[in-house]
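Colleague: Sequence and predicted structure below; questions after.
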Amino acid sequence: MTEALFQAARDAATRAYAPYSRFHVGAALLMTDGTIITGANVENASYGLSLCAETVALAKAANDGRLADVVEIAVVGGDGAEPCRPCGRCRQLINEAAQLGKRDILIHCLAGGSDATEQHRLSILLPHAFGPADLGIG
């Protein structure tokens, strides 16, 4: 399943709308039932309005009522040799899914220009995160 998740993230990156940075990112979410939900980054001329691939994929899962079903995430981006890691904003959004699903989501970080990969649990990338539990929810 891991290779299918990686390939789904790579395929998603090809659909990125990144005319300004030319940094194409794809994300793929593995759900509890084995399905995969993808997203790609969407840039905007007003840079602050741009959306990361992880945000797009998580929004699709939330729209389907499945935010709590995320088990693993693969993120691939750019054309360099270093793995692409979720930004701080995306880590916080992933945390929402993790707390709702009561699991420490595994994040696969892939390089767009090489075979380099890393794996991290969300709790390592975002220790002491703020989320629904801090508001007495979930």
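Modeller: Received it, and whenever you're ready, just let me know what you need. Numbers count the residues shown, from 1 in each chain.
Colleague: going forward, measure contacts and count neighbours with C-alpha atoms only.
Modeller: Noted.
Colleague: thought V70 was touching D104?
Modeller: No: V70 lies out of contact with D104 (C-alpha atoms under 8 Å); the separation is 9.9 Å.
Colleague: Between the two, tell me which one has more neighbours.
Modeller: Set side by side, V70 and D104 show more neighbours around V70, with 28 against 19, by other C-alpha atoms under 10 Å.
Colleague: State the distance from the more buried one to G77.
Modeller: Remark: distance between V70 and G77 (C-alpha to C-alpha, to the nearest Å) = 20 Å.
Colleague: go on, L135?
Modeller: 33 Å.
Colleague: out of the two, which sits in the busier spot?
Modeller: More neighbours surround G77 than the other of L135 and G77, with 29 against 8 (other C-alpha under 10 Å).
Colleague: Please tell me how far the more buried one sits from C90.
Modeller: In terms of C-alpha to C-alpha, G77 sits 14 Å off from C90.
Colleague: Which strand or helix spans the spatially most central residue of the chain?
Modeller: Compute the mean C-alpha point of the chain, and by C-alpha atoms, centre = their mean the closest residue is E54, 3.2 Å away. With elements taken from DSSP states H and E, the one containing E54 is helix 53-63.
Colleague: next SSE after that helix?
Modeller: Note on helix 53-63: by DSSP H and E, the next helix or strand toward the C-terminus is strand 70-77.
Colleague: what's the angle from that following strand to helix 53-63?
Modeller: In terms of direction (axes from the mean of the first three to the mean of the last three C-alpha atoms, to 10 degrees), strand 70-77 departs from helix 53-63 by 150 degrees.
Colleague: Use this one as the comparison:
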Amino acid sequence: MELSQDLLARLLAESLRARDFAHVPYSGYRVGVALLDEQGRIHIGANMENASYPQGWCAEPSALTAMRMAGGQRAVAALVSGPGPEIITPCGGCRQKLREFAVPEELVILAADPGGIRQRWTLAELLPHSFGPSHLNF
């Protein structure tokens, strides 16, 4: 999918804004996601830590939930931002969660930090040979 410079700027701004909502009292590592749905709407999410570590969640499921609650069916782009300087990507579990609501070859994943967009992939590049809804034949 071709994303205009204006849309990329909006996704970056929203992802960085989402980081402000992160609940990270343990790691201090704020992650934000701006998710573009098939209708052109942007949904944001942030990571939420919990004292019982396995009970926390990443930014991507937050954004996916917001997308679904707003009636979105399919993610077409996801811009993930962290504090830098290391490039951040969705973790393995989040890649699988994104897979549930995307076409792997079409979903654009962008990595960013406060300095801007650093890298771009498709979900298929980050999650090759994935397992998805079509495998279940429902």
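Modeller: Perfect, thanks for sending it. Values in this document were obtained by computation on a predicted structure and should not be read as measured data.
Colleague: can you map out the strands along the second structure?
Modeller: Assigned by DSSP state E, the strands in the second structure fall at 32-37, 42-46, 75-81, 108-113, 116-122.
Colleague: With distance to E100 of the second structure as added columns, please give those in TSV.
Modeller: Compiled in TSV, the strands of the second structure are given as follows (distance: least, C-alpha to C-alpha, whole Å):
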stretch	distance to E100 of the second structure
strand 32-37	13
strand 42-46	16
strand 75-81	9
strand 108-113	14
strand 116-122	14
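Colleague: Out of those strands, the one nearest Q5 of the second structure is which?
Modeller: Across the strands of the second structure, Q5 of the second structure has its closest neighbour in strand 116-122 (11.2 Å, C-alpha to C-alpha).
Colleague: average offset between the closest one and the first structure?
Modeller: Aligned to the first structure and superposed, strand 116-122 of the second structure gives a mean residue distance of 1.6 Å (mean C-alpha distance after the TM-score superposition for the first structure).
Colleague: for the second structure, longest helix please?
Modeller: Assignment by DSSP state H gives helix 5-19 as the longest helix of the second structure.
Colleague: Looking only at it, what residues are buried by neighbour count?
Modeller: 8, 11-19 (16 or more other C-alpha atoms under 10 Å).
Colleague: Give me the neighbour count for the aligned partner of M31 of the first structure in the second structure.
Modeller: Counting by TM-score structural alignment, M31 of the first structure corresponds to D37 in the second structure. Residue neighbour count, defined by other C-alpha under 10 Å, stands at 24 for D37 of the second structure.
Colleague: right, and D37 of the second structure touches G71 too?
Modeller: No: contact between D37 of the second structure and G71 fails when scored by C-alpha under 8 Å: they sit 9.5 Å apart.
Colleague: follow-up on the earlier one: go through the strands of the second structure and name the closest to R99 of the second structure.
Modeller: The nearest among these, by C-alpha to C-alpha, is strand 75-81 at 9.0 Å.
Colleague: so that closest one corresponds to what in the first structure?
Modeller: The alignment of strand 75-81 of the second structure onto the first structure (TM-score structural alignment) covers residues 70-76.
Colleague: Check how far that stretch sits from its aligned residues in the second structure, on average.
Modeller: With mean C-alpha distance after the TM-score superposition for the first structure, stretch 70-76 of the first structure averages 0.6 Å from its match.
Colleague: What number of residues are in the vicinity of the residue opposite R91 of the first structure in the second structure once aligned?
Modeller: Using TM-score structural alignment, the equivalent of R91 of the first structure in the second structure is R95. Other residues within reach of R95 of the second structure by the criterion other C-alpha under 10 Å amount to 20.
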